[in-house]
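Chemist: Quick check, what structure comes out for this input:
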Amino acid sequence: MSGNRAIAYKGPGKVEVIDVDYPTFELQDGPGVNPANVGRKVNHGVILKTVATNICGSDQHMVRGRTTAPTDLVLGHEITGEVVEVGSDVEFIKVGDLVSVPFNIACGRCRNCKERKTGICLNVNPDRPGSAYGYVDMGGWVGGQAEYVLVPYADWNLLKFPDKDRAMEKILDLAMLSDIFPTGFHGAVTAGVGVGATVYVAGAGPVGLAAATGAQLLGAAVVIVGDLNEDRLAQARSFGCETIDVSKGDPGEQIAEILGVPEVDCGVDAVGFEARGHGQDASHEAPATVLNSLMDITKAGGALGIPGLYVTGDPGGIDEAAQKGSLSLSLGTGWAKSLSFTTGQCPVMKYNRDLMMAILHDRVSIAKNVKATPITLDKAPEGYAEFDAGAAKKYVLDPNGYLGAA
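Modeler: Here you go, the predicted model:
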């Protein structure tokens, strides 16, 4: 086996399908690969033939040129695949298994992994805790928007679907387990969502819709989703959410029209560092807007779940502080209201099996809620462009024809 095709970042606003090497059980040098990882043996890994690999808003940040991602970085951290080769140290995963890949790469051996903090594994990225496929400054593990991909520590990382035929019947739902469904669910959990809660989710992109779905699954009484994009708000209403258009003014006033009070029990930030202002400022980037707004509208003693991405390097930031990830937060508001905050990568393995069971037993329809839309690998540049323009869809790449996207 020698061929492989993948989606690569080619500079701001541009991705292309390129030919890349077929994976081996040793990390090779390449765009974004940490030099300390070059030559690393991966006998504990497997090679997957990709069944589904999704375009994520986090990928879009890189493609917009808002990170330090290098040219020719192979993208993609949302991966579902079929095992075609296993390394010599793999014991339990077998050729032919259909699996979901958590976007966090974790060793299963370090202190953090043993404490279920798999988003900040200590052994897979020489520069900092935590790693991911196809993402800038995350150790250089090659991305999964490709026909074939290497997955390390396979016995630990992979979630095997119990029945292949049954899984393929729900494959678009199960494809959301690699990132956005657990990530959105994590946002809802860390915001304290429970039975009877009122919840505000900032952002109606795929992660925001997944957070809203997770809040419903957790028993929320009312889920309100805020955004600037009417098509995405309509998608949120399609599965029972209330919505507000933040371009029309302060979220608190609009929340009061729905709930009778200008606050919610739980707040979720599914927007991240490219946030825009509210009301008349909605046309301008204002990266601290969502966080400050959530502190205002979340009840005293409440919590904020923050699955939205924030970075330490943003070349396109509106000022010198924003370019370093330093935002003007009203921390005094948070302190005065005794608010709790949870940030960082979702530890996918903490949730993915339970969410898989909810999917397989018809408790949730995440693919419908995020409007999962399969496209071929060759259509990926169009998918990126449409997603960047605000399409109310979750694009799922079909590199090997498992989904019938052609």
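Chemist: C-alpha only now, for contacts and for neighbours.
Modeler: Fine.
Chemist: how far away is the residue in the chain sticking out farthest from the centre from Ser2?
Modeler: Distance from the centre of the chain peaks at Gly260, with 32.8 Å (C-alpha atoms, centre = their mean). Gly260 sits 62 Å away from Ser2 when distances are taken as C-alpha to C-alpha, to the nearest Å.
Chemist: got it, and Phe239?
Modeler: When distance is defined by C-alpha to C-alpha, Phe239 is 44 Å away from Ser2.
Chemist: The stretch 201-350 of the chain: helices as residue ranges?
Modeler: Listed in chain order, the helices of the stretch 201-350 of the chain (DSSP state H, counting those that start in this stretch) span residues 206-217, 230-237, 251-259, 289-297, 320-323, 331-336.
Chemist: I'd like those helices as CSV, with distance to Ala146 and mean neighbour count appended.
Modeler: Written out in CSV, the entries for the helices of the stretch 201-350 of the chain read as follows (distance: least, C-alpha to C-alpha, whole Å; neighbours: other C-alpha atoms under 10 Å):
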stretch, distance to Ala146, mean neighbour count
helix 206-217, 21, 29
helix 230-237, 28, 20
helix 251-259, 40, 18
helix 289-297, 34, 23
helix 320-323, 31, 16
helix 331-336, 42, 14
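Chemist: Let me know which of these is the nearest to Pro126.
Modeler: Nearest to Pro126 among those is helix 320-323 (23.2 Å), distances taken as C-alpha to C-alpha.
Chemist: name the helices or strands packed onto the closest one?
Modeler: When contacts are defined as 3 or more C-alpha pairs under 8 Å, 6 or more residues apart in numbering; DSSP states H and E, helix 320-323 sits against none of the other helices and strands.
Chemist: Sequence B follows; please return its structure for comparison with A:
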Amino acid sequence: MTGNKAVAYKGPGKVELIDIDYPTFELKDGPGVNPANVGRAVNHGVILKTVATNICGSDQHMVRGRTTAPPDLVLGHEITGEVVEVGRDVEFIKVGDLCSVPFNIACGRCRNCKERKTGICLNVNPDRPGSAYGYVDMGGWVGGQANYVLVPYADWNLLKFPDKDRAMEKILDLAMLSDIFPTGFHGAVSAGVGVGSTVYIAGAGPVGLAAATSAHLLGAAVVIVGDLNEDRLARARSFGCETVDLTKGGPAEQIEQILGVPEVDCGVDAVGFEARGHGHGKDAEEAPATVLNSLMDITAAGGALGIPGLYVTGDPGGVDEAAKKGALSLSLGTGWAKSLSFTTGQCPVMKYNRQLMMAILNDKVHIAKNVNAKAITLEEAPQGYAEFDAGAATKYVLNPNGYLS
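Modeler: Below is the predicted model:
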């Protein structure tokens, strides 16, 4: 039997490399696996040898103990891999194919999948619509921060790269197609970004930088990124963004200095539920609705907010009882008065990943450079998690099997 090591959540602030079983075409019992999914046959799946698997800010929420994730949950929903085994019912994906895996697990058969709403598939998670690898309350599909991983409904889910050698030349860029690039793009699209738009993006982490990259790709005239972290703001400036340093106050005044008016056409929340207040640097207190309320203030009437930042229904570390249930003090009256539109939820990756792949392969965008992607070994994952949590302006890409130079 081939060995398989994986990165697992062990408790608040702690991840470890552990030994796990090599995947089979059946979902077995384990940490976080929904009992209704135990024993589920996956003859429509494939086993991938992992080429790249990224550390995500969404993983960090679990690692910080801010979700109900159980110990020993194998992490990792941003997966790129080479097919090494195919299930009995797989028709079109072949052994040797190099593929990107959307972080949403989708069946391709339900009403929502047929409507391209793959982030809320009805058939893969018995608890609720929507599923993902290695994530709390998502059905228990084993994460991909490992040597090998099972991907169900492979003919539907996998995006095969058309030329393996050409793909390997741009593999760090293509590794961003599993989540953050489509997620950032979805945030920009759902905010209404187009040619000539002015855009404010809250958060200069990898998703925020991906949203900024996407806004440029969509033709925005001015892209402004706000954050409390100067190193991350410097990344945004490196590819042509304006920046707002939130240690120096709220965004409106600084936006006015850039644009001449204190508002933008489009707003993107790339922060989520662990947002902090303005003006206090690293000591800023957590204020979960800060970003959403400030975006409503600075987005022009009739505009839209794209909200790819993660919000949860269970947060043991919430600042109050309401926040622990995902209930935030949202100024909905502001949004109503200004006729603002909101789009929340998982990005339906399949809606965008092929187009973004073509943009990468044809040198229209350099997402890995913009997010400062850095390959590290599986053994270095705990250090990568710690550095990312401390605010490193880096997108850590795990290299479990030595494919990445």
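Chemist: Do you know the score for how well these two fit?
Modeler: Overall, the chain-to-chain superposition scores 0.99 on the TM-score scale (TM-score structural alignment, normalised by the length of the second structure); 404 aligned residues with a C-alpha RMSD of 0.7 Å.
Chemist: Nearest approach to Asp165 of the first structure belongs to which of the helices of the stretch 201-350 of the first structure?
Modeler: Closest among these, once you apply C-alpha to C-alpha, is helix 206-217, at 25.0 Å.
Chemist: So what touches the closest one?
Modeler: 57, 180-181, 183-189, 193-194, 199, 201-203, 223-225, 236, 241, 268-271, 364, 366, 369-370, 393-394 (C-alpha atoms under 8 Å, 6 or more residues apart in numbering).
Chemist: Confirm that Met168 of the second structure sits in a helix.
Modeler: Yes: when the secondary structure is assigned by DSSP: H, G, I helix; E, B strand; the rest coil, Met168 of the second structure falls within a helix.
Chemist: That one: neighbour count?
Modeler: The number of residues packed near Met168 of the second structure is 17, by other C-alpha atoms under 10 Å.
Chemist: Could you check how far it is from Thr24 of the second structure?
Modeler: Distance of Met168 of the second structure to Thr24 of the second structure, computed by C-alpha to C-alpha: 27 Å.
Chemist: Asn401 of the second structure now?
Modeler: With distances defined as C-alpha to C-alpha, the gap from Asn401 of the second structure to Thr24 of the second structure amounts to 19 Å.
Chemist: rewinding a little: so which of Phe239 and Ser2 of the first structure has more stuff around it?
Modeler: For Phe239 of the first structure versus Ser2, the count of surrounding residues by other C-alpha under 10 Å is larger for Phe239: 17 against 7.
Chemist: my read: that one touches Asn369, true?
Modeler: Yes: Phe239 of the first structure sits in contact with Asn369 when judged by C-alpha atoms under 8 Å, with a separation of 6.4 Å.
Chemist: Quick one: average offset of the helix or strand hosting Gln60 of the first structure versus the second structure, please.
Modeler: Element membership of Gln60 of the first structure, judged by DSSP states H and E, is helix 57-63. Once the two are superposed, helix 57-63 of the first structure sits an average of 0.2 Å from its aligned residues in the second structure (mean C-alpha distance after the TM-score superposition for the first structure).
Chemist: Show me what secondary structure element comes after that helix.
Modeler: Next in line after helix 57-63 of the first structure, if elements are assigned by DSSP H and E, sits strand 79-86.
Chemist: Tell me roughly how far that next one lies from the second structure on average.
Modeler: The superposed strand 79-86 of the first structure is, by mean C-alpha distance after the TM-score superposition for the first structure, a mean 0.1 Å from where its aligned residues fall in the second structure.
Chemist: which element follows that strand toward the C-terminus?
Modeler: Counting by DSSP H and E, the element after strand 79-86 of the first structure in chain order, helix or strand, is strand 98-101.
Chemist: after superposition, how close is that following strand to the second structure?
Modeler: Between strand 98-101 of the first structure and the aligned residues of the second structure, the post-superposition mean distance stands at 0.1 Å (mean C-alpha distance after the TM-score superposition for the first structure).
Chemist: what sits against Gly345 of the second structure?
Modeler: Under the criterion of C-alpha under 8 Å, 6+ apart, the contact list for Gly345 of the second structure reads Gly119, Ile307, Pro308, Leu310.
Chemist: what's near enough to touch the closest residue to the last one other than its chain neighbours?
Modeler: Counting by C-alpha to C-alpha, 6 or more residues apart in numbering, Gly272 is the residue found nearest to Leu310 of the second structure once chain neighbours are left out, at 4.6 Å. By C-alpha under 8 Å, 6+ apart, Gly272 of the second structure lies in contact with Pro288, Val291, Ile307, Pro308, Gly309, Leu310, Tyr311.
Chemist: Near the third one, how many other residues are there?
Modeler: Counted with other C-alpha under 10 Å, the burial measure for Ile307 of the second structure works out to 29 neighbours.
Chemist: List the contacts of it.
Modeler: For Ile307 of the second structure, the contacting residues are Gly187, Val268, Asp269, Ala270, Gly272, Phe342, Thr343, Thr344, Gly345, by C-alpha under 8 Å, 6+ apart.
Chemist: And it, how close does it get to Gly345 of the second structure?
Modeler: With distances taken as C-alpha to C-alpha, Ile307 of the second structure is found 7 Å from Gly345 of the second structure.
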